[in-house]
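In: predicted model, plus sequence, below.
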Amino acid sequence: MNRITELFSIFIQETQNTMQHIITAEPEHHNVWLEMATDLWPDYITADLESVYQEIMRSEKFEILLYQQNGSPIGFIYLGLRADYVEGSDSSPTGYVEGIYVNPDFRKKGIAKALYQAGETWAKQRGCSQMAQTFI
């Protein structure tokens, strides 16, 4: 096996291992998501974030993917499908990153990248050819 094949094999294995850590949020993840969301959006009222979570659970246009380590969620990506105008997009629907969060103790380890890639897959499966986000 040459070096390039070996490196590619390692990359594929790491990607598969990462994807095993990403799950779709379910109603029972409410409390852990709420804790992370409050950290990401500290100016929001907790009751409003609770309402957002319940709306996401009922909707097919929104999704939360969780990144787990040792069975505990340590990050999430909150995704949406937007059919209205999205700045910079020339197609519809457009996958939209509503928010992305990784626990500070686990940052700079590729978790946000893995979540974003999983979000891209989610959007592609729903007919999107583009992703967008607004980060401040």
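Out: All right, it came through fine. Nothing here was measured: the structure is a model prediction, and the numbers come from that model.
In: can we go C-alpha only for contacts and neighbour counts from here?
Out: Noted.
In: residue contacts, residue 30?
Out: By CA atoms under 8 Å, 6 or more residues apart in numbering, the contact set of residue 30 is 50, 53.
In: ok, it to residue 50 distance?
Out: Residue 30 sits at a distance of 8 Å from residue 50 (criterion: CA to CA, to the nearest Å).
In: next one: residue 74
Out: Counting by CA to CA, the gap from residue 74 to residue 50 is 18 Å.
In: the two: which has the busier surroundings?
Out: Set residue 74 next to residue 50 and count neighbours by other CA atoms under 10 Å: residue 74 wins out with 21 against 16.
In: using the three-state scheme, assign the more buried one.
Out: On the three-state scheme (DSSP: H, G, I helix; E, B strand; the rest coil), residue 74 is labelled strand.
In: and it, how far from residue 7?
Out: Residue 74 is 28 Å from residue 7, by CA to CA.
In: then residue 28?
Out: Distance from residue 28 to residue 7, by CA to CA: 38 Å.
In: neighbour count winner among those two?
Out: Taking other CA under 10 Å, residue 28 and residue 7 do not tie; residue 7 has more neighbours (12 against 8).
In: below is structure B, check it against A:
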Amino acid sequence: MFIRPVTRDDRDSWLRMREALWPSPAREHAGEIERYFAGEVREPLEVLIAFDEAAIGFVELSIRPYAEGCETDRVAFVEGWYVDPDARGTGVGAALISAAEQWGRSQRCTELASDTEVDNVSSAAAHRALGFEETAIVRCFRKSLS
């Protein structure tokens, strides 16, 4: 298995995995991917992709001025982290987070943060297993003013 920055040649694999992680119309993901390669997005700043004969995972990274529970104003942030179901539990996720940590250090960050949905128990467990500390549970609310 190896990890490297995503390239245009990885577009279809990245699209497939993004759709699995964030179920939304494929055209939205395809548009975001094209804007990423055109340099027209603020985030992610970096996308790393894991391969073992084929693409089996990715991590999307940004730098945020604030992340819940962090102490610094320049935080490497995991915007998205995905491993194909057949590759879970084999160290791919850990390798992606290790690569994310290295990227964060190269960007002069001293903290790596992430988030997950409140009910995503497996993601929370994976984060904890890799040394993340849970800092908060946030519920967001909306009220229409019309």
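Out: Arrived safely. Keep in mind that what you see is a predicted model, and the values were worked out from it rather than measured.
In: tell me who's in contact with the residue with the shortest distance to the centre of the first structure.
Out: Centroid-nearest residue in the first structure, with CA atoms, centre = their mean: residue 77, separated by 2.3 Å. Residue 77 of the first structure is in contact with 64-66, 97-101, 115-116, 119, counting by CA under 8 Å, 6+ apart.
In: equivalent analysis for residue 47 of the second structure, please.
Out: Residue 47 of the second structure neighbours (CA under 8 Å, 6+ apart): 5-6, 58-61.
In: what are the boundaries of the strands in the first structure?
Out: 22-24, 62-69, 72-82, 94-102, 131-133 (DSSP state E).
In: now stretch 72-86 of the second structure: buried residues?
Out: 74-83 (16 or more other CA atoms under 10 Å).
In: again, but for stretch 40-60 of the first structure
Out: 49-50, 53, 56-57.
In: what's the closest of these to residue 127 of the first structure?
Out: Proximity of the buried residues of stretch 40-60 of the first structure to residue 127 of the first structure was ranked by CA to CA; the top entry is residue 56 with 19.1 Å.
In: which residues in the second structure does stretch 95-114 of the first structure match up with?
Out: Aligned by TM-score structural alignment, stretch 95-114 of the first structure falls on residues 76-95 of the second structure.
In: residues in contact with the matching stretch?
Out: 1, 3, 17-18, 21, 44, 50, 56-64, 67, 100, 104, 107, 109-115, 130.
In: which stretches in the second structure count as helices?
Out: 11-21, 26-37, 92-106, 121-129 (DSSP state H).
In: whereabouts in the first structure does the last one align?
Out: The alignment of helix 121-129 of the second structure onto the first structure (TM-score structural alignment) finds no residues at all.
In: quick one: buried residues of that helix?
Out: If you call a residue buried by 16+ other CA under 10 Å, then helix 121-129 of the second structure has these buried ones: 123-124, 127.
In: the longest one too?
Out: Counting neighbours by 16+ other CA under 10 Å, one finds that the buried residues in helix 92-106 of the second structure are 92-97, 99-101, 103-104.
In: how much does it stray from the first structure?
Out: Compared with the first structure after the fit, helix 92-106 of the second structure shows a mean deviation of 0.5 Å (mean CA distance after the TM-score superposition for the first structure).
In: please name the nearest non-neighbouring residue to residue 62 of the first structure.
Out: Leaving out its chain neighbours, the residue that sits closest to residue 62 of the first structure by CA to CA, 6 or more residues apart in numbering is residue 80, at 4.3 Å.
In: hmm, I was thinking of residue 22 of the first structure
Out: Nearest non-adjacent residue to residue 22 of the first structure (CA to CA, 6+ apart): residue 67, at 4.5 Å.
In: need the counterpart of that neighbour in the second structure.
Out: By TM-score structural alignment, residue 67 of the first structure lines up with residue 50 in the second structure.
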